[in-house]
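Participant: Need coordinates for the below:
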Amino acid sequence: MNKTKKKILEAALQLFNTYGLPNVSQRKISDHLGISPGNLTYHFKKKENIEEALYFDLVNWISEEFRQMGEKEVSLQNLITFVDSFFVTIYTYRFVYLDIVHLMRNNDVISAHYKQLIISRKLQFLRMIEQFIDSGLFREAELPDEYEMLYKRIQIILDFYLSAEEITENTIGYRPMGNHTLLFMHSIYPYLTLKGKKQFQEILPLYE
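Facilitator: You can find the predicted model right below:
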């Protein structure tokens, strides 16, 4: 990627995060960078192309985090560290989550990809749960599709946590996001075995 294109994406990410996706035009991005609108459209013909480039950067970052998690020992500490890192990435690309409904309604490329993505992410999540069941940290499912329902709840937390924080706290900073990891920990606690709960109790004080 050439330097100008990289600078455009960096500036757009900053502006989208600060002002919200619907409030940032290509003109605002070019003015921020001090370049002509023509120079910007040479690299990104439409604003949607910038949105897509940043969205796929986010997807690639998260895919790499999943890959790294798959190479680590199965433990609650590694799972929680993974989730904490996940939220850092979400915060970095927070406009995607704060404006997710706008994106789904107005960007067909992102909307189509996201609908397929959540299916593949669910499969990754369920494979991870199987590993934790095999390790004796998670219990076997007691209800039909119980872990599919857990995935759905966690997906909602990941997609809309920042929106909830902005509504209730009126501002978002990484630490004021605050209890994101603790919220995840409480979500998985009912699924832990005695062995898992023991590990959980050892880790909990670090996040309270």
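
Participant: all contacts plus neighbour counts: C-alpha atoms, from now on.
Facilitator: Noted.

Participant: Show the subsequent helix or strand relative to the helix or strand containing residue 109.
Facilitator: Residue 109 is part of helix 108-134, with elements assigned from DSSP states H and E. With elements assigned by DSSP H and E, the helix or strand that comes after helix 108-134 is helix 146-169.

Participant: quick revisit: any buried residues in the helix holding residue 109, and which?
Facilitator: Judged by neighbour count (16 or more other CA atoms under 10 Å), helix 108-134 contains these buried residues: 110-111, 122, 125-126, 128-133.

Participant: Generate a markdown table for those residues, with distance to residue 183 as supplementary columns.
Facilitator: Compiled in a markdown table, the buried residues of helix 108-134 are given as follows (distance: CA to CA, whole Å):
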| residue | distance to residue 183 |
| --- | --- |
| 110 | 28 |
| 111 | 27 |
| 122 | 19 |
| 125 | 17 |
| 126 | 19 |
| 128 | 19 |
| 129 | 18 |
| 130 | 22 |
| 131 | 22 |
| 132 | 19 |
| 133 | 21 |
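
Participant: Let's see this one next, to set against the first:
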Amino acid sequence: MSTKERILDASLALFNELGERKVTTNHIASHLQISPGNLYYHFKNKQAIIFALFERYEERVLTILQVPQNRTLQPMDKLNYLQAIFRGLWDFRFMHRDMEHLLLEDAELHARYRRFFRTCQLRVQAIFRGLGDAGIIRVNEDDVAALALNTWIVVTSWFSFLRCNLPNRRTGWRATAPAADCGSRGHRHRPGIPVRRHQLAG
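Facilitator: Got it, this is the predicted structure:
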């Protein structure tokens, strides 16, 4: 593994464990037993490390949010999407825990995140349409955008909810399992009541 990849892996582990704001580049270098100069050879500052980690996260999420081209969606796909997304959220949990701070600190990351969000919304909408076309859920075209937005808000807020209500990290991880499991039982033709955009604006 290259030094650059080791820096990213160590940074991700430390950010997840301690929180991004408590970790400095010196902490990362010490953890890896390399000199700060060696770290700065690969990344000019901590923001550059965070940006590179976001690129990893973005690639992972967009790889998950794809509708199969050679078959229709199956009921199990709904569960698989949820489980894969929750695993991705857990592996990069510092981002959603500290998202507002991270975006306010880095205009380039903020712009990249907004593009990522728009792409995710389009892909989630396509997934809901695919589930509807397969008869797995009942959803009107008028509801697809709002349903995708609701899903994004709930899923990306999940670990903030756990942090506030389940302070034990191990318990918090186990508590994500029922959330993923909800996609597999008792939800045929029951996608939920989406919030309309004008309701959010009001």
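
Participant: do you know how far the nearest residue to residue 129 of the first structure once chain neighbours are set aside is from residue 76 of the first structure?
Facilitator: Setting aside the residues directly before and after it, residue 129 of the first structure is nearest to residue 138 in space (CA to CA, 6 or more residues apart in numbering), at 7.4 Å. According to CA to CA, to the nearest Å, residue 138 of the first structure and residue 76 of the first structure sit 10 Å apart.

Participant: Enumerate every residue touching the residue nearest to residue 129 of the first structure.
Facilitator: 129, 132, 191-193, 196 (CA atoms under 8 Å, 6 or more residues apart in numbering).

Participant: ok, those residues vs residue 104 of the first structure, which is closest?
Facilitator: residue 129 (28.6 Å; CA to CA).

Participant: Look up how far residue 42 of the first structure lies from that closest one.
Facilitator: Going from residue 129 of the first structure to residue 42 of the first structure by CA to CA gives 46 Å.

Participant: same question, residue 195 of the first structure
Facilitator: For residue 195 of the first structure, the distance to residue 42 of the first structure under the criterion CA to CA works out to 58 Å.

Participant: ok, back up a step: which residues are common contacts for residue 138 and residue 76 of the first structure?
Facilitator: Residues within reach of residue 138 of the first structure and of residue 76 at once, by CA under 8 Å, 6+ apart, are residue 196.

Participant: helix, strand or coil for the residue positioned nearest the centre of the first structure?
Facilitator: Among the residues of the first structure, residue 90 comes closest to the average C-alpha position under CA atoms, centre = their mean, at 3.9 Å. Residue 90 of the first structure carries the three-state label helix when classified by DSSP: H, G, I helix; E, B strand; the rest coil.

Participant: Which element, helix or strand, includes the residue nearest to it when sequence neighbours are not counted?
Facilitator: Counting by CA to CA, 6+ apart, residue 90 of the first structure lies nearest to residue 97, which is 7.5 Å off, once chain neighbours are set aside. Element membership of residue 97 of the first structure [criterion: DSSP H and E] is helix 94-98.

Participant: Does that helix pack against any helices or strands, and if so which?
Facilitator: In terms of contacts (3 or more CA pairs under 8 Å, 6 or more residues apart in numbering; DSSP states H and E), helix 94-98 of the first structure is packed against helix 3-19, helix 146-169.

Participant: Turn the ones you listed into TSV, including mean neighbour count.
Facilitator: Below are these laid out as TSV (neighbours: other CA atoms under 10 Å):
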stretch	mean neighbour count
helix 3-19	17
helix 146-169	15
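
Participant: Could you dump those into TSV with distance to residue 200 of the first structure added?
Facilitator: Rendered in TSV, the data for these read as follows (distance: least, CA to CA, whole Å):
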stretch	distance to residue 200 of the first structure
helix 3-19	34
helix 146-169	18
